[in-house]
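**Q** return a 3D structure for these sequence lines:
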Amino acid sequence: MNPVIPRVSTLSPNPDRPPRWGLYGGSFDPLHCGHLLVAQAALEELALDRLFFIPAAQSPFKPGSRPAPDAARLRMLRRSLAGQSRTEVHDDELSRGGVSYSIDTVNLFNARHPGAELFWLIGADHVPTLPQWREAEALAKAVTFVVIPRPGQPPASLPSPWRLRHLRGWPLGISSSEVRDRIRRGLPFAHLVPAGAADVIASEGLYQNPSES
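**A** As a prediction, the model looks like this:
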């Protein structure tokens, strides 16, 4: 199962409006096919001109986690997205190091590319926590949050000034923790991850150690 993200020629940017960019942050530890399906749905439903995968150095939601090395997660992303001209890997959070905060990345995008309309992809389970995020008020004004449905998670809502849009697609039923657990237990996993990620996992022996789960 290796979803193909549409190439730029299938959906041309509209010169009569600002560019519409999707920001997809996460650990991607590892990247799996569900991430690519979400990206495809966002590109199509929101008519995005570009979607950026943004791997976090350290998620503020997982303070005790020990993700795979930054370089390995970058290789999984870049190999899996090679040739997809409407997606890009943005590695500034890894370069900054430390805890990765969304507002820092949004401010960076706004400084480098003023005028772009920004859409931040977020799992439905994280929506109730948004008011507690760093500089939440500024974040609410800067981006539209695109909510990824989760199995068993009811539709989320927040009052103004939060702007939420819900992907209509299927709930995301694959998790990186499930993939890591299958690898650790020696179970088949290649059907859950794109080929580029599977190659990196196999060649570098990732997720074999229980401490990486």
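**Q** can we go C-alpha only for contacts and neighbour counts from here?
**A** Will do.
**Q** from residue 123, how far out is residue 129?
**A** Residue 129 is 11 Å from residue 123, where distance means CA to CA, to the nearest Å.
**Q** what about the residue lying closest to residue 127 once chain neighbours are set aside, neighbour count?
**A** Once flanking residues are discounted, residue 127 sits nearest to residue 156: 6.5 Å by CA to CA, 6 or more residues apart in numbering. Burial of residue 156 is recorded as 15 neighbouring residues (other CA atoms under 10 Å).
**Q** repeat that for residue 176.
**A** Count around residue 176 with other CA under 10 Å applied: 20.
**Q** got a list of what the closest residue to residue 57 other than its chain neighbours touches?
**A** Leaving out its chain neighbours, the residue that sits closest to residue 57 by CA to CA, 6+ apart is residue 94, at 4.6 Å. Residues in contact with residue 94 (CA atoms under 8 Å, 6 or more residues apart in numbering) are 55, 56, 57, 70.
**Q** what residues of the helix or strand hosting residue 94 count as buried?
**A** Applying DSSP states H and E as the criterion places residue 94 in helix 92-96. Going by neighbour count (16 or more other CA atoms under 10 Å), the buried part of helix 92-96 is 92, 93, 94.
**Q** let's see this one next to it:
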Amino acid sequence: MIPAGNPWQKEGQLVATSGQRLEMCRLATSGNPKIEVLDIEINRSGPTYSIETVLELEKNFPAFEFSLVLGTDALKNIMTWHRVDELIKKIEVLQLLRSGEKINSADIPVGIDIKIVEGSMLDISSTLIREKVAKNADVSE
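**A** All right, here's what the predicted structure looks like:
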């Protein structure tokens, strides 16, 4: 799991700091040895782009294959991402459906091979996690 360092598409918006995003990821995955939180985007200066992260991962972990897990909202905007054509050739894109969410073919950009991930998942949002962290509330459930 890699929290965004300086998300270029959210410039000028009120968002959690990179340190807060890192801590939220660590809290959310604590106790799960199958998930590692990496701070490679947090440590990079300037805007962070997914393609640069993937290139760094390939260099540092050549034996691994990587996937990009996106919710429906992020998937709708993927074609606006920096060097998206290169990105989608290098990684598998997984669309994560929240509980009860239906697949809308209009939301899937043309030219991207998407795999759908559905099943029993936590019905939670990053907004809810941010609110809990701000109140020092437990986010482990």
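**Q** before we move on, back to that, nearest to residue 140 of structure 1, of the buried residues of helix 92-96 of structure 1?
**A** Out of the buried residues of helix 92-96 of structure 1, the one with the shortest distance to residue 140 of structure 1 is residue 93. That distance is 19.9 Å, counting by CA to CA.
**Q** residue in structure 2 matching the closest one?
**A** Taking TM-score structural alignment as the alignment basis, one finds that residue 93 of structure 1 is matched in structure 2 by residue 41.
**Q** one more: residue 57 of structure 1?
**A** Aligned by TM-score structural alignment, residue 57 of structure 1 pairs with residue 5 of structure 2.
**Q** just confirm its match is within a helix.
**A** No: when DSSP: H, G, I helix; E, B strand; the rest coil is applied, residue 5 of structure 2 is found to be coil, with no helix at that position.
**Q** need the contact list for it.
**A** So residue 5 of structure 2 contacts 18, 40, 41, 42, 43, 44, 47, 48 (CA under 8 Å, 6+ apart).
**Q** same thing but at 7 Å, please
**A** With contact taken as CA atoms under 7 Å, 6 or more residues apart in numbering, residue 5 of structure 2 is in contact with 18, 41, 42, 44, 48.
**Q** cool, and residue 21 of structure 2?
**A** The neighbourhood of residue 21 of structure 2, defined by CA under 7 Å, 6+ apart, consists of residue 3.
**Q** any idea whether it is helix, strand or coil?
**A** Taking three-state DSSP, the label given to residue 21 of structure 2 is helix.
**Q** where's it relative to residue 76 of structure 2, distance?
**A** Taking CA to CA as the measure, residue 21 of structure 2 and residue 76 of structure 2 are separated by 22 Å.
**Q** okay, now whatever residue of structure 2 lines up with residue 127 of structure 1: neighbour count?
**A** Alignment note (TM-score structural alignment): residue 127 of structure 1 maps to residue 75 of structure 2. Taking other CA under 10 Å as the criterion, the count of residues near residue 75 of structure 2 is 18.
**Q** residue 75 of structure 2 in helix, strand or coil?
**A** Three-state assignment for residue 75 of structure 2 (three-state DSSP): helix.
**Q** ok, it to residue 59 of structure 2 distance?
**A** When CA to CA is applied, the distance between residue 75 of structure 2 and residue 59 of structure 2 equals 26 Å.
**Q** what's the answer for residue 128 of structure 2, then?
**A** In terms of CA to CA, residue 128 of structure 2 sits 35 Å off from residue 59 of structure 2.
**Q** which residues does the most centrally placed residue in structure 1 contact?
**A** Structure 1 has residue 24 as the residue nearest its centroid, 3.3 Å off, counting by CA atoms, centre = their mean. Contact partners of residue 24 of structure 1, counting by CA under 7 Å, 6+ apart, are 52, 53, 54, 120, 121.
**Q** those in strands, which ones?
**A** Those of the contacts of residue 24 of structure 1 mapping onto strands are 52, 53, 54, 120, 121, per DSSP state E.
**Q** burial count for residue 99 of structure 1?
**A** There are 16 residues near residue 99 of structure 1, going by other CA under 10 Å.
**Q** let me fix that: residue 77 of structure 2
**A** Residue 77 of structure 2 has 13 neighbours, counted by other CA under 10 Å.
**Q** what about the strands in structure 2?
**A** With DSSP E as the criterion, structure 2 has strands at 67-70, 92-96, 114-117.
**Q** just name the most buried of those.
**A** Compared across those, strand 92-96 shows the largest average neighbour count, a mean of 19 (mean count of other CA atoms under 10 Å).
**Q** just the ones in strands among the contacts of residue 24 of structure 1 now: which is nearest residue 141 of structure 1?
**A** Residue 141 of structure 1 lies nearest to residue 120 out of those, by CA to CA, at 11.9 Å.
**Q** re the thing from before, which one of the strands of structure 2 lies closest to residue 133 of structure 2?
**A** By CA to CA (comparing all of the strands of structure 2), the closest turns out to be strand 67-70, at 22.3 Å.
**Q** right, I'll call it a day here.
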